[in-house]
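Visitor: predicted model and sequence follow; I will ask about them next.
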Amino acid sequence: MRSLASIVLAFEALLLALVTPVMISIADVRPAVALSVCLGLAVLAILSAGLLRNQTGYILGSAVQVGAVGLGFVVPVMFVLGAAFAAFWIAAIVLGRRIEEAKKAQAAQQA
C-alpha cells in the first residue's frame, strides 16, 4: 500500500510545482502567494510520502488531496486534476490494503 501511495504523492508533488507558474501568469496571483501555496503543498506531499510508515503520512496525504482540489477555486482545471489525484489516492489505499490482505492470506496458507 505504501509504495502505491508514495507514487501518487510524488507525481502530485510534481503537478503542484508545475501549477505555480500557471497561477502566476494566468490567474494573476501574486508570486509570493503562488509559491507559498503550491510549493508548500508539493513539499507537504513529499513529506507525507516519507511518513507513510505510520498513520500520519496518510492523514497528511489526504490533506494534500483536499488542498489540490481546493486550488480549483483559483485555477479551474485543478478541480479536474485534483479530483483525479484524489481518486488515485483512494485507489492506492484500497488496492494496497487488498494486496496486503492477499499476501497475509498466502503466507498463512503456506505456513
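Guide: Structure's in. What do you need? Residues are numbered from 1 along each chain as shown.
Visitor: could you use CA atoms for every contact and neighbour count after this?
Guide: OK.
Visitor: contacting residues for residue 51?
Guide: By CA atoms under 8 Å, 6 or more residues apart in numbering, residue 51 lies in contact with 57, 58.
Visitor: okay, now the one to match up with it:
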Amino acid sequence: MRTLCSSTLIGEFFVIGFAALVAMKDPDLTMTAVWTVSGVAMVLCVLLCGMVTRPAGVVLGWALQLALIAAGAVVPVMYFLGAVFAALWWASVRFGRKIDAAKARFAERAAEAGSASADAV
C-alpha cells in the first residue's frame, strides 16, 4: 500500500505546486496566502508518504483529497483534478491493501515451505 499511496501523494505534491502558480494570477489573493496554503498542503503530502501504513495516515489522506476538491473554488480545474486524485487515492488504498495481503500470504507460505524443508533434514 505504501508504494501506491506514496506515488499518488507525490503526484498531488506537483499538482498543488502548479495550482499555486495558477492561483497567483488571481488579483484577490496575495502571494503569501497562496504559498502558505499550498506549502502546507505540499508538506502534508510528503509527510503522509511516511504515514500511509497507519490508519491515521489514510484518514489524513482522505482529508487532503477533500481539500484538493475544495481548492476548485479558487482554481476551477481543481474540481476535476481533485476528483481524479480522490479516485486514485481510493484505488491506491484498496488495491494496496490487497497487495499487502497477498504479500503476507506469500511470505507465510514461503516460511512454511522453509520450515518443512528444515524439518526433513
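Guide: Structure's in. What do you need? The model shown is predicted, which means the values in this text are computed figures rather than measured ones.
Visitor: now for the helix or strand encompassing residue 36 of the second structure, which elements pack on it?
Guide: Element membership for residue 36 of the second structure, per DSSP states H and E: helix 31-49. Packing partners of helix 31-49 of the second structure (3 or more CA pairs under 8 Å, 6 or more residues apart in numbering; DSSP states H and E): helix 2-23, helix 55-70.
Visitor: 7 Å instead?
Guide: Counting contacts by 3 or more CA pairs under 7 Å, 6 or more residues apart in numbering; DSSP states H and E, helix 31-49 of the second structure packs against helix 2-23.
Visitor: how far apart are the helix holding residue 36 of the second structure and its match in the first structure?
Guide: Superposing on the first structure and averaging over aligned pairs (mean CA distance after the TM-score superposition for the first structure), helix 31-49 of the second structure comes out at 1.1 Å.
Visitor: what's the answer for stretch 78-98 of the second structure, then?
Guide: Its aligned residues in the first structure lie a mean 0.5 Å from stretch 78-98 of the second structure after superposition (mean CA distance after the TM-score superposition for the first structure).
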